[in-house]
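J.: Here is my input; please provide its structure:
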Amino acid sequence: MMKATKTWVLIVLLIISAINVHARPIPDTGQTKCYNNTAEIPCPSPGQAFYGQDGNYTIDPPSYTKLDANGAVLPDSAATWAMVRNNVTGLIWENKTDDGSIHDKDYACGWGGTGAFIKALNDAMFGGFSDWRLPTITELQSIVDFSRKMPAIDTNFFPGTVFSATTSSGYWSSTPYASSPNSAWFIPFGYGHVDSANTGAAFAARAVRGGKKAGGFMDNDDGTVTDTATGLMWQQGAPSSMTWEAALTYADGLALAGFNDWRLPTITELQSIVDFSRASPAIDTNWFPGTGVSYYWSSTTYAGALWFKLIRRIEAKARRLDCRVRKALVGV
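T.: Below is the predicted model:
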């Protein structure tokens, strides 16, 4: 077994703290268990090793509501439903079926073909609405449940989600690949990480409706920057390199800009500052100067292998923003 205690990975540490603003919250990842470098452990208390990981915090926990074909609320026990409302983000998602219709879970197409799929939903006024669209990659990841695997989604509300142990199946997003006109971002729901593929690949598509995230960054002139879209405050500054355990400890002990409740971000929070329209690096360096092409720790562990910790790589040409620590980067 590869042990992360012996791993040295170049990282950039971005610490966040929630602030009280009117913004769209980021759903919790769903993780409630805690881990050290090799195994599950009781969730640590402040001051103990590995405190500050994802399982220590539950902020805006996932919450869903089933809706019928007219948009009426159904009980959680309903056996059939047409749509699902994410009560944290307010977005409404298409439910997949197994009936051979346009909603069938096995319907797959190339990225270019998703436009016809969305048009068909809108022409039919599915659910009484004509504003269905393909989700952005960040929106699509908002329904990933990182406490689950195979599939990494709550099947009580999203049954029939196509998945595999590889990237051979997944769901398209509307987000193009910044440095390649022939690729786009998708999520394989086996483990829920973000990946890219040639636009000719045949993947599933799940429609969404609701307003897109709006907002921007605000420099607080104190070594921090606030994302007005999510209400999160981030540390600015030069990157540091350390192990995951050291990063958790550093974040928990940080006192900055009058706050002492800093923490290492979850994987979904970390992705919220990725700018998929940019490359080398895929982030706005006007707000995050010194951010280079490297790996970035999150507080979230990887359900597929307990000794992996979820990270983002902001890479030259934005080749991949991957949730998983690649084996080649793990020392033994």
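J.: contacts, neighbours, all on C-alpha from now
T.: Will do.
J.: Helices of the chain, start to end?
T.: 114-123, 137-141, 244-253, 267-271 (DSSP state H).
J.: Output those as a markdown table; include the columns mean neighbour count and distance to Lys33.
T.: A markdown table is the format used below for the helices of the chain (neighbours: other C-alpha atoms under 10 Å; distance: least, C-alpha to C-alpha, whole Å):
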| stretch | mean neighbour count | distance to Lys33 |
| --- | --- | --- |
| helix 114-123 | 17 | 37 |
| helix 137-141 | 22 | 20 |
| helix 244-253 | 20 | 16 |
| helix 267-271 | 23 | 15 |
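J.: Is it possible to get those out as TSV so that each row also shows distance to Pro61?
T.: Shown next, in TSV, are those (distance: least, C-alpha to C-alpha, whole Å):
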stretch	distance to Pro61
helix 114-123	29
helix 137-141	14
helix 244-253	21
helix 267-271	13
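J.: I'd like to know which of these lies nearest to Ile41.
T.: helix 244-253 (13.7 Å; C-alpha to C-alpha).
J.: re the thing from before, the helices of the chain: which one's closest to Asn86?
T.: When the helices of the chain are compared by C-alpha to C-alpha, helix 137-141 sits nearest Asn86, at 10.7 Å.
J.: tell me the contacts of Leu248?
T.: Residues in contact with Leu248 (C-alpha atoms under 8 Å, 6 or more residues apart in numbering) are Phe50, Tyr51, Gly52, Gln53, Arg263, Leu264, Ser299.
J.: Second input sequence below; structure requested for side-by-side comparison:
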Amino acid sequence: MDFKCIKISISLVAVFLIFSCENDADGEVQEEEVVTNLPYPIVDTDVSEFYNNDAIITEPNIGDAFYGQDATYSGNQPSYTDNGDGTVTDNVTGLMWQQDMGDKISYDDAVALVETINLGEYTDWRIPTIKELYSLAYFTGRCFGDDSVDMFIDTAYFEQPIGNTSIGEREIDGQTWSKTHYVGLIMNGDEAIFGYNFVDGRLKGYPKYKPADGSPNTMYFRMVRGNESYGENNFKDNGDGTITDNATGLMWQQADNGSTYDWENALDYAESLTLGNYSDWRMPNAKELQSIVDYTRSPSTSSSPAIDPLFSCTPIIDTDGNSGQYGYYWTSSPLQDGPNPYTDAVYFCFGKAQGVMNNSLLDVHGAGAQRNDPKSGNIADFPDNFGPQGDVRYVYNFVRCVRNVN
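T.: Here you go, the predicted model:
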């Protein structure tokens, strides 16, 4: 066997050695490996298209409107190996995944399953944390709204079911649970577990038990093994208004500037920021921003946003006039959804993910949820409510900028 090609690429986050071993006889690629010196490398979102407020556009240049969005910056590109034994290795994170999740099960059944599962001759499987699970997310997915979807996961490697419409489920009812329980309560006092929906691209807290009768809810579970440090931050306060996460290789703006923006102006603000003697700040993509969510905190349990106390978030008054809420934070990533898929972008809730149900303002999805807002609109028309859980949409959201540590 000869090495037919060697490709070396250097990112600002980490150094990767990517190589393929190619068989002379049939040209089949035998092995691919990615080596990184970080315990928590953020896998890119796979986004390569550029958008304005409602359409695909050509790539903006520096100084143009909409410069600095997700596709402007190329991070640690997704790389997987199908091991041929029902497992898939993520060559960036070092995590090994169950390829086919099987049927929906309860959380308690999932806990029992990992004690006995033997897959790929490994028995050290576990339920993933929400940060581990989110590492698989692709933001090139799309919910068309016409009984068809492009998944938010690489379906060349992973089996991803949709909801079973023959038993009354929606196509989007293919949510995958993590082991990360919400420290607060959602909706009408329901215990919740965070999960990611690889069918519609949203991260939420889902009720652990059915509100109607208290029986266990069931979801999909994709088990994981390896790299037990993945998802653990290692923050350092630089004393200049910036925080470095030595686990991810990212440097963060310690405090937002207290102002809110529509998506276009949020991008411009981030690209124009100078802080800590650095001027290469940008708006984070969805997976980068999720990396600094602290799922052990929430306004209802720690009287704080869901982020490490080294950071600060601007408090706001919610739509019922109550204090103790925190605004939403834009990301540079799109969320394609519905008949006009280009109008929305992803945001994270470091405060309660509020919505109106039965005329009551509730924390419907949990602090640390990821949803989406229209990129633009008349400021006088917001906040409003949208969707089956009456999600509060602000549209004019906060920004927390990021840069790569050189």
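J.: picking up where we left off before, relative to Ala207 of structure 1, which of the helices of structure 1 is closest?
T.: Smallest distance to Ala207 of structure 1 across those (C-alpha to C-alpha): 7.0 Å, for helix 114-123.
J.: Any idea how many residues pack against the nearest residue to Glu171 of structure 2 once chain neighbours are set aside?
T.: Nearest residue to Glu171 of structure 2, sequence neighbours excluded (C-alpha to C-alpha, 6 or more residues apart in numbering): Gly163, at 4.3 Å. Per other C-alpha atoms under 10 Å, the neighbour tally for Gly163 of structure 2 reads 15.
J.: ok, now the one 10 residues further on?
T.: As a burial measure, Asp173 of structure 2 scores 18 neighbours (other C-alpha under 10 Å).
J.: that older thread, which one of the contacts of Leu248 of structure 1 sits closest to Ala247 of structure 1?
T.: For the contacts of Leu248 of structure 1, the nearest to Ala247 of structure 1 is Leu264 (7.3 Å; C-alpha to C-alpha).
J.: if we can go back for a sec, contacting residues for the residue nearest to Glu171 of structure 2?
T.: Per C-alpha under 8 Å, 6+ apart, neighbours of Gly163 of structure 2: Glu169, Arg170, Glu171, Ile172, Asp173, Gly174.
J.: May I see the residues you listed organised as a markdown table, with distance to Ser48 of structure 2 added?
T.: Formatted as a markdown table, the contacts of Gly163 of structure 2 follow (distance: C-alpha to C-alpha, whole Å):
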| residue | distance to Ser48 of structure 2 |
| --- | --- |
| Glu169 | 32 |
| Arg170 | 29 |
| Glu171 | 26 |
| Ile172 | 24 |
| Asp173 | 27 |
| Gly174 | 25 |
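J.: of the residues you listed, closest to Tyr261 of structure 2?
T.: Of these, the one sitting nearest to Tyr261 of structure 2 (C-alpha to C-alpha) turns out to be Ile172, at 30.1 Å.
J.: thinking that closest one is in contact with Ile162, fair?
T.: Yes. At 6.0 Å, Ile172 of structure 2 counts as touching Ile162 under the criterion of C-alpha atoms under 8 Å.
J.: and for these two, which residues touch both?
T.: By C-alpha under 8 Å, 6+ apart, the residues touching both Ile172 of structure 2 and Ile162 are Val199.
J.: Just the buried residues from the contacts of Gly163 of structure 2, in PyMOL please.
T.: Buried residues within these, by 16 or more other C-alpha atoms under 10 Å, are selected in PyMOL with:
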select buried, resi 171+172+173+174
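J.: Tell me the one of the contacts of Gly163 of structure 2 nearest Trp125 of structure 2?
T.: Once C-alpha to C-alpha is applied, the member of the contacts of Gly163 of structure 2 that ends up nearest Trp125 of structure 2 is Gly174, at 21.5 Å.
J.: got the contact list for that closest one?
T.: Taking C-alpha under 8 Å, 6+ apart as the test, what Gly174 of structure 2 contacts is Gln160, Pro161, Ile162, Gly163, Asn197, Phe198, Val199, Met219, Tyr220.
J.: Check the alignment and tell me where it lands in structure 1.
T.: In structure 1, the residue matched to Gly174 of structure 2 (TM-score structural alignment) is Ser169.
J.: Need the counterpart of Thr218 of structure 2 in structure 1.
T.: So Thr218 of structure 2 corresponds to Ala202, using TM-score structural alignment.
J.: same thing with Arg393 of structure 2?
T.: Under TM-score structural alignment, Arg393 of structure 2 pairs with Leu329 in structure 1.
J.: Run a quick neighbour tally on that match.
T.: Other residues close to Leu329 of structure 1 by other C-alpha under 10 Å number 11.
J.: Now rank the contacts of Gly174 of structure 2 by neighbours and give me the top one.
T.: Phe198 (28 neighbours).
J.: For it, which non-adjacent residue is closest in space?
T.: Phe152 (4.6 Å).
J.: Is it correct that that neighbour is in contact with Tyr134?
T.: No. Using C-alpha under 8 Å, Phe152 of structure 2 and Tyr134 do not qualify as a contacting pair, with a distance of 10.3 Å.
J.: could you give me the residues in structure 2 that stretch 50-65 of structure 1 aligns onto?
T.: Against structure 2, stretch 50-65 of structure 1 falls on residues 66-81 (TM-score structural alignment).
J.: Relative to Trp172 of structure 1, how far out is Ala82 of structure 1?
T.: Applying C-alpha to C-alpha, to the nearest Å, the value for Ala82 of structure 1 to Trp172 of structure 1 is 20 Å.
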